[in-house]
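Student: Sequence and computational prediction follow.
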Amino acid sequence: MFLQPLLAKKIIAEVKKMYEREVIIVNTDGLIMASTNDERVGRFHEGALICAKEKRNVIITKEDEKKLKGVKAGLNLPVFSDRDVIAVFGLTGEPAEIQPYGELLRKMTELFIKESWHLEQSQWRERMLESFMIDWLQLKEWSPGFLEKALLLGIDLASPRQMILIQGYEWSRYEIEQMTHIWKSAYPSDLFIRWGNERILINHEVPKHEQRDRLLRQILLICSFAHTANSRYAAAGAGRAVASSSLTDSYEQAEKALAVSLKRKTPIFEEDLKLDMCLTEISPGTRNEFPQRVFREALQRLELMNTIRTFFHHDLSLKQTAEDMHIHINTLRYRLSKAEQLTGLRFDRTEDIVTMYVALYFLDQDTK
């Protein structure tokens, strides 16, 4: 492992917040990568080179300033990764005074580097997984390179798979990590992938005796966490279990289920879709035009549209609708009569009821 200059500069920036004296970070060739004194960056430091080669602390005295190139009186300490020196940490000042600070700052630097390395490895795996998933969904035949990646990532291509899409908001890294932990505590072999800014893709490895209730509980846990973390609803759609080679089918099903979940505000399994299965296939142009044809002038009357929407929400119950809207039942009857006049449709005819329901479905779906 090598310490990159960018990371060295970040470490120096953190050290400056807690230590006032001059500090440098030097690579194993003796070149200063970062310093609280910008003028020293890029210069050779002979004391640090000795420190790196001999893997020991090197005290620099005033006399050494005359003999060693590029040094100042102080202390040089090797920075380790496992047993290898990856950099040298240098402080100026009287060695006896700065020794305690030196050891503390060296340890802090090693921890900072270790955390950064783990983060880098994690991000590398995330990028690999995302790239692999794109290939998995797009390739018609699995190439040798694809199979090699699967082996490298430890992915079993023989197991049935089920795609799940979750959509919420722009997730933070912390939220992704927490949700990954929640999910993998139940399904450790699943692939949990950030899929754009607002989506999560779960490639679920279906066990031999899958329990749908258990899977639903995990989906609800993720949605509940998202709501608790950001007070915003997260929708979830699940496709059907398919062979690994037919993953695209399950993904497309998950997309359809997700579209319905966004409307109903509850997780949806594609296999449960009935009327929605047909409605999601309608072209965007028709979806946009149909409500205009059905509701006509009523579309411009927000109170009237809200009344119609609430009436359908309560399964055409006059009593429940009036109670929900806090209006007299005669007021409700008047509004519904007005809606019938403006639309030319009636609430006591099955065909007209279905027509208005479908128009409302398109209207609410396409204004989200």
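Tutor: Yep, that arrived.
Student: can we go C-alpha only for contacts and neighbour counts from here?
Tutor: Fine.
Student: Tell me which residues of stretch 304-313 come out buried.
Tutor: For stretch 304-313, burial by neighbour count (16 or more other C-alpha atoms under 10 Å) applies to Leu304, Met305, Thr307, Ile308, Arg309, Thr310, Phe311.
Student: which residues does Ile113 contact?
Tutor: Applying C-alpha atoms under 8 Å, 6 or more residues apart in numbering to Ile113 gives the contacts Leu3, Leu7.
Student: Please identify which helix or strand holds it.
Tutor: Using DSSP states H and E, Ile113 maps to helix 95-138.
Student: and the next element down the chain from that helix?
Tutor: Using DSSP H and E, the next helix or strand after helix 95-138 towards the C-terminus is helix 144-153.
Student: Helix or strand next in line after that following helix, which one?
Tutor: Under the assignment DSSP H and E, the closest C-terminal helix or strand after helix 144-153 is strand 161-167.
Student: Out of the buried residues of stretch 304-313, which is nearest to Ile32?
Tutor: When those are compared for distance to Ile32 (C-alpha to C-alpha), Arg309 wins out at 69.0 Å.
Student: so how many other residues sit close to the closest residue to that closest one other than its chain neighbours?
Tutor: Excluding its sequence neighbours, the residue lying closest to Arg309 (C-alpha to C-alpha, 6 or more residues apart in numbering) is Leu360, at 7.2 Å. When neighbours are counted by other C-alpha atoms under 10 Å, Leu360 registers 20.
Student: Okay, one more to line up with it:
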Amino acid sequence: MQLTESIAKQIVKRSMKIIKHSVNVINEHGIIIGSGDPSRISRRHEGAVLAINENRIVEIDGATAKQLRGVKPGINLPIIFQHKVIGVVGISGDPAEVRNYGELVKMTAELIIEQSALTTQFQWNKRHREELVLQLIQGSQLNEAQLESIAERLDLDLSQPRIAAIVKVDSFNGEHLSLEHLQKLVELLEYPERDNLVAIASVSMNEVVVLKPITLSDGGWSRKEEEKRIQQLMQRIASEGKFTIRIALGSYFPTLQGLSKSFKTAKATIESSSSKGNVLFYQDNILPVIFHGLKQDTWRYEQLCQPLTRLKKNDSKGTLLKTLTVFFKQNCDIAQTCKALYIHRNTLRYRFDKIQLETGLDINKIDEKTRLYLAVINQ
């Protein structure tokens, strides 16, 4: 840890709120870098050099001060950090008057330095945690041993099975989203779920990626458990952060290399899903994810949607398209479709006949039914 001008100013400011005497902070080279008397800054303090070299308190009276350069009467105490002298704090005045303040000012200085060191370490850890997350989701060139070594230095457990989740932020309390807002969201995602690995994941600065711990069993990972945790998270974010967000959870893939695949499935889910829900699971959106981007392949998209286009032309009220959509949402269950639409089975059969007539596709044939389904989910 090195004394900086910023830390020195804090020490001087806080100490001089306690005592009326001028306080000086001297670095390890004996140069004054903070002082209640600005004219003394950048001067070499020979009394402080003695305190540093001999690691002892140096008192200077009026007579001694005349024999040394850059020195006034006062008391100089070594600043200790991790058992090492890193500088000196001095109090100007008659040693007999300021002696009683010495230990108090020294303690103040060392507490400020310790706090600064902890903050610096926290920021270093946070930055490197984010860099590790980005390495994992982007498919790092580092091997697993190297990634685990980095994680160990950050006190992280990469052996814990995880899935990727993407949190997309639409707004914060109705305001335009800023970097400060996004950092607040990161804090909400990190605590109290301390095992979450979190990083800002998009250039547009509106997406945060979370590598969430999961519990594996013989049947895979528990979606029900994750749904419960996600709902708790949504409630906390809504109450504490006032964010408007959507969350997409990817699939699970074993090994550290699998985290990049999990991220890709979560990313594709949030980009491709037309669902109005604010919590999305890849498992519920596999086909839309797989066919995402089809619209950019113009001729294929036109071929896929051609039957639906013909249907829409002769379905002015949208009754047939709605029937088809509900039928697929009910997993092609005729009874449930009739119940959802409040119609009789005969009415449904009649509408299916009309759909076949307009589209040229038979809903009772698996390949033609599949084509209709893909057209509906990609419209």
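Tutor: Looks like it came in fine. Bear in mind the structure is a predicted one, so any value in this text is a computation, not a measurement.
Student: picking up where we left off before, between helix 144-153 and the helix holding Ile113 of the first structure, find me the angle.
Tutor: Orientation check (axes from the mean of the first three to the mean of the last three C-alpha atoms, to 10 degrees): helix 95-138 of the first structure against helix 144-153 gives 130 degrees.
Student: Would you pull up how far helix 95-138 of the first structure lies from the middle of the chain?
Tutor: Remark: helix 95-138 of the first structure is offset 19 Å from the chain centroid, using C-alpha atoms, centre = their mean, to the nearest Å.
Student: Apart from its neighbours in sequence, what residue is nearest the residue mapped onto Gly239 of the first structure from the second structure?
Tutor: Counting by TM-score structural alignment, Gly239 of the first structure corresponds to Gly250 in the second structure. In space, Gly250 of the second structure comes closest to Ala266 once its chain neighbours are excluded; the distance is 3.9 Å by C-alpha to C-alpha, 6+ apart.
Student: Next, work out how far apart that neighbour and Leu158 of the second structure are.
Tutor: Per C-alpha to C-alpha, to the nearest Å, Ala266 of the second structure is found 19 Å from Leu158 of the second structure.
Student: out of these two, which sits in the more crowded spot?
Tutor: Using other C-alpha under 10 Å as the criterion, Ala266 of the second structure and Leu158 rank with Ala266 on top: 26 against 18.
Student: contacting residues around that one?
Tutor: With C-alpha under 8 Å, 6+ apart, Ala266 of the second structure has these contacts: Ala164, Ala165, Ile166, Ala248, Leu249, Gly250, Ser251, Phe281, Tyr282.
Student: again, only using 10 Å
Tutor: 163-167, 209, 247-251, 260, 280-282, 289 (C-alpha atoms under 10 Å, 6 or more residues apart in numbering).
Student: for Tyr101 of the second structure, same thing?
Tutor: With contacts defined as C-alpha under 10 Å, 6+ apart, the neighbours of Tyr101 of the second structure are Ser15, Ile18, Ile19, His21, Ile75, Ile91, Pro95.
Student: Could you tell me how many residues sit around the third one?
Tutor: If you count neighbours by other C-alpha under 10 Å, Ile19 of the second structure ends up with 14.
Student: Touching, it and Gly93? I think so.
Tutor: No. Assessed by C-alpha atoms under 10 Å, Ile19 of the second structure is found out of contact with Gly93, at 11.4 Å.
Student: from what I can see Arg161 of the first structure touches Lys208, true?
Tutor: No. In this structure, Arg161 of the first structure is not within contact of Lys208 by C-alpha under 10 Å, at 11.2 Å.
Student: Can you pick out the residue with more neighbours from the two?
Tutor: Neighbour totals were compared for Arg161 of the first structure and Lys208, and Arg161 leads with 25 against 8 (other C-alpha under 10 Å).
Student: could you pull out the strands for the stretch 151-300 of the first structure?
Tutor: Per DSSP state E, counting those that start in this stretch, the stretch 151-300 of the first structure carries strands over the ranges 161-167, 191-194, 199-205, 235-238, 268-269.
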